[in-house]
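1. could you work out the structure for the sequence below:
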Amino acid sequence: MTSLVADRDTGTRHADRLRQALEADIVTGVFKPGERLDEQRLADRFGVSRTPLREALAQLAANGLVTLQPRRGAFVVSLTFQEIVERFEMMAALEGMCGALAARRLDEADRAALVASLEECRHEAAEGDSDSYYHANEAFHQIIYRAARNAFLAEQTRQLQTRLQPYRRLQLRAGRRVATSFAEHERIVAAILAGDAGTAERELREHVLIQGDRLRDFFASLAHAG
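-> The predicted structure follows:
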């Protein structure tokens, strides 16, 4: 039984790594919108069997980056840059609402969790690894969703957060974005702890909208490099 669990955990880690690699290739244009992702070629490229690869493709489909078509395979979703920016605009509105409600409804458990999460973000920002910071950042936002005490709003926000994961991860690699992001986190937490709903909403909206702007800059730098 222990061996089966270990094998399953190993397979999940392989699938997660494959997903992250494929996410980066899709977001940066290595794979073009509408392009078919050939399973055998990808398996050969990464030196894996098709099982973790198919799991990775299923995760990408859940995130809205690919579509899985019966008997045809996986295809990259055709999202324009404008459509991506529009999703960031909606994300900003939803997160702002979560921040405003969290400022009004924060209980002691969520207060402690938020402060601890901010310290974890501080640690990861100091380390300077954007991917490690991304995971701490994701947990930080999840605490705010929960603290809003609105299950439907939290569900909708998490769904869009999942769809934007690769883009939010990627924009953290641009310039000094990690340090700037953490400074924004500090202002967000200060507003929520103070019970200032208006400031919390504004800070969270601007925090996410900046992500869209930074993403635009990142894509522009890729195009220039190419």
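
2. okay, CA-based contacts and neighbour counts for the rest of this
-> Noted.

3. quick one: the helices in this protein?
-> For the chain, the helices defined by DSSP state H occupy 2-27, 39-46, 50-62, 81-105, 108-127, 130-147, 151-171, 177-193, 197-225.

4. quick one: which of the ones you listed is nearest Arg72?
-> helix 39-46 (10.8 Å; Cα to Cα).

5. return the set of buried residues in that closest one.
-> Glu39, Leu42, Ala43 (16 or more other Cα atoms under 10 Å).

6. which of those lies closest to Val76?
-> Closest approach to Val76 among those (Cα to Cα): Glu39, at 12.9 Å.

7. now Gln20: closest residue in space, sequence neighbours ignored.
-> Excluding its sequence neighbours, the residue lying closest to Gln20 (Cα to Cα, 6 or more residues apart in numbering) is Pro166, at 7.7 Å.

8. out of everything not next to it in sequence, what's closest to the most centrally placed residue in the chain?
-> Nearest to the mean C-alpha position of the chain, by Cα atoms, centre = their mean, lies Gln165 at 2.3 Å. Closest residue in space to Gln165, ignoring its immediate chain neighbours: Asn63 at 7.8 Å, by Cα to Cα, 6+ apart.

9. want to put them side by side, so please do this one too:
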Amino acid sequence: MKAELEFLQNHSLTSVLRRELEALILSGEFAPGERLNENSLATRFSVSRGPIREVCRALAEKGLLELVPNRGVFMRRIGEDQAAELYDVRAGLFASAARFLATKVTAAQISALESLLDRMEEAVRMHSLDIYYPLNLEFHDSILRFAGNGRLHKAYSELVKELHLFRERALQQGGGLEVSNVEHRRIVKALRDGDEAAAMEAAFLHVLSGKARMTLPAGTGHSTGEATGARDIV
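-> Predicted coordinates:
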């Protein structure tokens, strides 16, 4: 019984540490290529190095960290070519989710998506990326959730997390928030119409539009409210 309790306690601790460290990574706490100090992290979370090491291994398997033998744990650095590959896969997954959802979307789900679009429109008028960005993430995640395929949702979410590591340049370019939300509305219209092909195409092209913006030279853009923060707004 004692061994079982210790296992549960350690497992719970590891789960909490994993969530906390992952949140720090995705928030930009560490720079690409930066070495993570296990001792500092252990002190920060008031734990021993063992759980920290275990969590780092788990996050390395998810593609967020990189383990270098005899050197330590480093933030994974994602280059433009790798980011482009992630976009291509993400486009396919998002398109599949939109197609699935078009076959069974409910009025309540359409209403929820349209409410998010209206709130994003207000953020556009305010030129506020800080307001727009979390709503954008919620919009995409809602489509994946509503599609009802857990494996697809999980795979898509992991790709989004990896793309958070791509911080080499601003991704909000070539049309910015306005273009992104116009594309969102095309997706929702196709879903409302129950048009599987149109929903799939609109979702696929939306993500590829984000990929195209990524390849523009830094600073390119012609939309008001464009920010220099490296955030993916597709």
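
10. can you calculate the TM-score here?
-> For this chain pair, the superposition-based TM-score is 0.69 by TM-score structural alignment, normalised by the length of structure 1; 193 aligned residues with a Cα RMSD of 3.6 Å.

11. in TSV, list the helices of structure 1 along with distance to Pro70 of structure 1.
-> Shown next, in TSV, are those (distance: least, Cα to Cα, whole Å):
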stretch	distance to Pro70 of structure 1
helix 2-27	20
helix 39-46	14
helix 50-62	13
helix 81-105	26
helix 108-127	42
helix 130-147	33
helix 151-171	22
helix 177-193	40
helix 197-225	32
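
12. run the chain-centre distance for stretch 199-218 of structure 1.
-> On the basis of Cα atoms, centre = their mean, to the nearest Å, stretch 199-218 of structure 1 sits 14 Å off its chain's mean C-alpha point.

13. which positions in it come out as buried?
-> By 16+ other Cα under 10 Å, the buried positions in stretch 199-218 of structure 1 come out as 199-212, 214-216, 218.

14. hmm, Val66 of structure 1 is touching Val76, no?
-> Yes: applying Cα atoms under 8 Å as the test, Val66 of structure 1 and Val76 come out as touching, 4.4 Å apart.

15. so Leu117 of structure 2 sits right up against Val182, yeah?
-> No: using Cα under 8 Å, Leu117 of structure 2 is not in contact with Val182, being 9.3 Å away.

16. the more surrounded of these two?
-> Taking neighbours as other Cα atoms under 10 Å, Leu117 of structure 2 and Val182 compare with Leu117 leading, 21 against 13.

17. tell me, how many residues neighbour Glu138 of structure 1?
-> Counted with other Cα under 10 Å, residues neighbouring Glu138 of structure 1 total 17.

18. residue contacts, the residue lying closest to Glu39 of structure 1 once chain neighbours are set aside?
-> Nearest non-adjacent residue to Glu39 of structure 1, counting by Cα to Cα, 6+ apart: Arg50, 6.9 Å away. Residues near Arg50 of structure 1 by Cα atoms under 8 Å, 6 or more residues apart in numbering: Glu39, Gln40, Ala43.

19. which one's more surrounded, Val66 and Val76 of structure 1?
-> Neighbours were counted for Val66 of structure 1 and for Val76 using other Cα under 10 Å; Val66 has more, 25 against 21.

20. what sits against the residue lying closest to Gly33 of structure 2 once chain neighbours are set aside?
-> The spatial neighbour of Gly33 of structure 2 that comes closest, neighbours along the chain excluded (Cα to Cα, 6+ apart), is Met75 at 4.8 Å. By Cα under 8 Å, 6+ apart, the contact set of Met75 of structure 2 is Phe30, Ala31, Pro32, Gly33, Glu34, Arg35, Leu36, Leu64, Leu65, Glu66.
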